[in-house]
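Q: here you go, sequence then predicted model.
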Amino acid sequence: MNNERDDTTWESAMSRDFDARVRDLNEAPLDLTSVKGKAMTIRRNRRMAVAGGVLAAAAVIIPVAAIAAGNGTTVHTEPPVATSDPGPTPTEAVDTGGVEYVQGDTWHRADGTEVTLPHDYDSAVLWDGQLVGTRYDGEVYSTADVVDGQGQVVDSFDTTGAVAVNDADTTLAWVGTDGQVMTRWDGGQVSMGQVDLAAAGETIAWTVGAVTGGPDCHEAVDGCVVYLNSGLGEGSTAYDSHGIQDSPVPGALKFFDADEDGQVTALTEVADDHTCSELVIPGADPAWGPTCDHQVQQISPDGKYVAGLPSYFDGLGPTTISVIDAADGHVTGQFAPEGGFIGSWAWSGDGRLVFDTYDGASWHLMAMQPDGTIDELTDPVKGSADAGSPFTMVAG
């Protein structure tokens, strides 16, 4: 292998990652305390965490964006369909532990089949039986590919960041590079409104954090709510199908997740040595929240648990990951890699918290039951921390 070429590639990636982190400096306290996305899981940000100390000294971005509310403007109702070429056939089923994940360019499906993907993806969700992978191509924004079970890209669209999907995997949401807050389902799509993407430098003004409702997001049908995160130091907000723009969590700085029962997790305070977050449960007054002991992030499929991260962390990533009881805030399970860190995480359909972790020599893909029982899902992959994990969690 050509070492000079490898060094050039690595330096290019590091430069690209640094640019990406600098343009998100509005979230510098957030990015140093959480991995970006729902599953917020972008490998290039993890690689760039090596330069985390440099980011702390960068300038503060002045908010310059304004929001214009919309009211369900239909964009089109016939999303592109697959081409006639069936593409490669998925391989024979193998045991994946019932978990969906991507390793390199291979999509490991919960049914055990493997699908070869056309690209490596930084983040991925399941939507309507397809994988929607987001990839960064060196520009400010990203490209999302809709990939079918044969590995064929049936549609692509530009997005400001990772996409989100509802609990039923039927409704997709993202912020388009024209500022439209988009939702899509099988048979149609609609804009929930528009945001102003004007920002200093290469800062990304708005990204999607979560979506609930659907599948059809028209006001007269099912309706949806899209939760948006500001990249300009402004409060996060949400749009619904009635064209109403408001935050369900006053003072929310970042939405981590939301579910169909109305539960929402959000970051509410960032300090020099800690963060505080909140799990909002409609109609309830949980005695344990808000909390500054943990970051409460993704909600489990049954709504009974949340993923917990340390209140504050920097460097390569969190050194612990926890399962927290949503009813009382007690930690029911926890994993702490000795001398290592956690890369990215997402809940699987069977209610386990899936994550990748680095131990100083190899990357591991793990799954934790709510009671703390740990399973390793595949063979370890030798590698370095700065090169990034070979695994991408698939949310949904």
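A: Ah, there it is.
Q: for the rest of this, base every contact and every neighbour count on C-alpha atoms.
A: Fine.
Q: now the strands: where do they sit in the stretch 1-150 of the chain?
A: 67-76, 101-103, 106-108, 114-116, 123-127, 130-136, 142-147 (DSSP state E, counting those that start in this stretch).
Q: export those strands as CSV, with columns for distance to Cys224.
A: Output for the strands of the stretch 1-150 of the chain, formatted as CSV (distance: least, CA to CA, whole Å):
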stretch, distance to Cys224
strand 67-76, 10
strand 101-103, 27
strand 106-108, 29
strand 114-116, 31
strand 123-127, 16
strand 130-136, 19
strand 142-147, 21
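Q: Phe391 is nearest to which of those?
A: strand 101-103 (4.6 Å; CA to CA).
Q: need the residues that contact the closest one.
A: Residues from elsewhere that reach strand 101-103 (CA atoms under 8 Å, 6 or more residues apart in numbering): Trp107, His108, Arg109, Pro390, Phe391, Thr392, Met393, Val394.
Q: returning to what we had before: of all the strands of the stretch 1-150 of the chain, which one is nearest Ser15?
A: That would be, of these and by CA to CA, strand 130-136, which comes in at 13.3 Å.
Q: what residues are up against Gly188?
A: By CA under 8 Å, 6+ apart, Gly188 lies in contact with His76, Thr77, Glu78, Pro79, Asp216.
Q: ditto for Gly349
A: By CA under 8 Å, 6+ apart, the neighbours of Gly349 are Val99, Pro301, Gly396.
Q: cool, and Ala266?
A: Contact analysis of Ala266 by CA under 8 Å, 6+ apart lists Val249, Ala252, Leu253, Lys254, Phe255, Phe256, Asp257, Ser277, Glu278, Leu279, Val296, Gln297.
Q: hmm, Ser311 is touching Asp272, no?
A: No. Between Ser311 and Asp272 there is no contact under CA atoms under 8 Å: 11.0 Å.
Q: out of these two, which sits in the busier spot?
A: Using other CA atoms under 10 Å as the criterion, Ser311 and Asp272 rank with Ser311 on top: 20 against 7.
Q: from Asp293, how far out is that one?
A: Counting by CA to CA, to the nearest Å, the gap from Ser311 to Asp293 is 6 Å.
Q: now do the shared contacts for the two.
A: Cys276.
Q: the nearest residue to Thr96 once chain neighbours are set aside: how many residues sit nearby?
A: Nearest-residue entry for Thr96: Gly112, 5.5 Å, with adjacent residues in sequence omitted and distances by CA to CA, 6 or more residues apart in numbering. Neighbour count of Gly112, defined by other CA under 10 Å: 19.
Q: how about Gly97?
A: For Gly97, the count of nearby residues is 16 (other CA under 10 Å).
Q: presented hereafter is structure B, for comparison with structure A:
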Amino acid sequence: MNQTPLEDQVQDALHRRVDPIQHSPLTVTDVRQRARRIQRRRTVAAGAAVAAVLAIAVPVGLTLTGPAQRSEVPPATEPPTPRASGTVLVDPRSAEVVDSVDVPLLDVDGPSLITPDRTLDLPTVFDTLTPYLDGWVGVTMDEGTGTLQFLDADLAVEDSGGPTGGLVVSPDGQRIAWSEYTGSQWQVVLADPSGGAGWVYTKFPPAPQDHIVVPVGFVAEDEVVVRAYDDSTSTTTYTAGGDEPVEVPGLLQVDAASPATGVVAGLTESTPGRACSAVVDGLARTGTPAWETCDHRLGPFSPTGRYVVGTDPMADGNGSPRITLLDAATGEEVVDFEAVVPRRTVGGFWSQVAWEGDEALVVRMFVADDDYHIMRLGMDGSVQRIGIPSAGASGLKVAVPS
């Protein structure tokens, strides 16, 4: 089966995670001094230039690193999106082919930022990228090692940080958060990308660098949920947003969070042949599940918190044979998508996806011999295959999977 140029390019679009970091440390003093230097050097004219870029680079439904543009998240009481019933078959061979998708892409080989309307050259390959002040902040990866980078309005690297466990943005785009290693401990930084409020630091107890702290997502306006590794396999869930982290009980590993509803989702049981997940209150911190399931691995939530993604809890390296969209309040199945895979072959959906508002998912589908497709799955049951021609680019990925 022949692939379109985009499908050749997006081989790693929705399944890469930030790995443990091993660069030299960035101290609190360094960060503050660099932030002040950056702010002093930037001008009103540069801000106007970025405003023009953002009109193109931040499409409806997703920011560069998150699931919504900078506007208020619609309340959960809004009428639901029209949705399909039963099981929807996803066959890339017969799906409608479209030439655009409201998900910004990062060209790994370019490197560049590609939107439906414009391509912007980048100074290096980025794993994540989001607007910050009148410039940008992102994470670069090098063989599993990540570094925080501050860019100016022209997308030139203006300052470099140190080890980071990742970067996340709130659904409304009003807050961003990243983790960093100071040389003796991990800390999480919450920042206002407009510069209207100071940074907030949450410090973790002294620990080796490989006890990495990974931001997962915002659980409130000024609180982010993180996964802190105690060793190579064991994790603890915390919220960060004050001086010290606060533990969230009830999960073996947190996989997703929703600031719209204040809940988190993750694993509660993982044994050979069985894996169960639950949704718990990330702010009350009682550890009592709102609901549990052993039929799905949960996360991520849609921007309004109305839906949550479910995949096969026993999915292997070939992906999940199904993606099910669940009611996040009850766990009830809403729409079920099943991958159509030719007989005597393997394939499925990869577990990471990107939300386009509450209306659709952009997912990576794998079929047999390295045959990849990027699919858009609508809540209304629509199935589309993304086929954007991108001259000269051979390695695209979504700016950040949800």
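A: Happy to help now that I have it. On a predicted model such as this, the values are computed, not experimentally measured, just so you know.
Q: hey, which of the strands of the stretch 1-150 of structure 1 is tucked in deepest?
A: Comparing the strands of the stretch 1-150 of structure 1 by mean neighbour count (mean count of other CA atoms under 10 Å), strand 123-127 comes out on top with a mean of 27.
Q: average distance between it and structure 2?
A: In the superposition against structure 2, strand 123-127 of structure 1 averages 5.3 Å from its aligned positions (mean CA distance after the TM-score superposition for structure 1).
Q: show me what that strand is in contact with.
A: 39-42, 131-135, 162-165, 169-172, 392-396.
Q: residue contacts, the counterpart of Ile299 of structure 1 in structure 2?
A: Ile299 of structure 1 maps onto Phe301 in structure 2, with residues paired by TM-score structural alignment. Residues in contact with Phe301 of structure 2 (CA under 8 Å, 6+ apart) are Ala256, Ala257, Ser258, Tyr307, Val308, Val309, Ala328.
Q: same check for those, but in structure 1.
A: Retained contacts for these in structure 1, judged by both residues aligned by TM-score structural alignment, their matches' CA atoms under 8 Å, are Ala257, Ser258, Tyr307, Val308, Val309.
Q: who does the host helix or strand of the last one touch, helix- and strand-wise?
A: Yep, that's Val309 of structure 2 we're talking about. According to DSSP states H and E, Val309 of structure 2 maps onto strand 307-311. Packing partners of strand 307-311 of structure 2 (3 or more CA pairs under 8 Å, 6 or more residues apart in numbering; DSSP states H and E): strand 297-301, strand 322-327.
Q: how about a cut-off of 10 Å?
A: Counting contacts by 3 or more CA pairs under 10 Å, 6 or more residues apart in numbering; DSSP states H and E, strand 307-311 of structure 2 is packed against strand 253-258, strand 297-301, strand 322-327, strand 333-339, strand 347-356.
Q: and those strands, which is most packed in?
A: Among those, highest average neighbours (mean count of other CA under 10 Å) belong to strand 297-301, with a mean of 29.
Q: next, the angle from the longest helix along structure 1 to strand 130-136.
A: For structure 1, the longest helix by residue count, based on DSSP state H, is helix 3-23. Angle, helix 3-23 of structure 1 to strand 130-136, by axes from the mean of the first three to the mean of the last three CA atoms, to 10 degrees: 100 degrees.
Q: what range in structure 2 matches helix 3-23 of structure 1?
A: Using TM-score structural alignment, helix 3-23 of structure 1 pairs with nothing in structure 2.
Q: buried set for that helix?
A: Using 16 or more other CA atoms under 10 Å as the test for burial, helix 3-23 of structure 1 gives Ala13, Met14, Arg16, Asp17, Phe18, Asp19, Ala20, Arg21, Val22, Arg23.
Q: now that helix: how far from the chain's centre is it?
A: 22 Å (CA atoms, centre = their mean, to the nearest Å).
Q: can I take it that Pro249 of structure 2 is in a helix?
A: No. According to DSSP: H, G, I helix; E, B strand; the rest coil, Pro249 of structure 2 belongs to no helix; its state is coil.
Q: any idea how far Gly198 of structure 2 is from it?
A: Distance of Pro249 of structure 2 to Gly198 of structure 2, computed by CA to CA: 29 Å.
Q: rewinding a little: can you add distance to Tyr239 of structure 1 and give the buried residues of helix 3-23 of structure 1 back as a markdown table?
A: Shown next, in a markdown table, are the buried residues of helix 3-23 of structure 1 (distance: CA to CA, whole Å):
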| residue | distance to Tyr239 of structure 1 |
| --- | --- |
| Ala13 | 35 |
| Met14 | 35 |
| Arg16 | 32 |
| Asp17 | 30 |
| Phe18 | 31 |
| Asp19 | 29 |
| Ala20 | 26 |
| Arg21 | 26 |
| Val22 | 27 |
| Arg23 | 24 |
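Q: wait, which of those residues is closest to Trp185 of structure 1?
A: Using CA to CA, the buried residues of helix 3-23 of structure 1 come closest to Trp185 of structure 1 at Ala20, 29.7 Å.
Q: that older thread, show me the two of the contacts of strand 101-103 of structure 1 that sit farthest apart.
A: Greatest spatial distance among those (CA to CA): Arg109 and Pro390, at 16.0 Å.
Q: tell me which of these two has more neighbours.
A: The neighbour comparison of Arg109 of structure 1 against Pro390 (other CA under 10 Å) goes to Arg109, with 23 against 18.
Q: any idea what that one aligns with in structure 2?
A: Match for Arg109 of structure 1 (TM-score structural alignment): Thr115.
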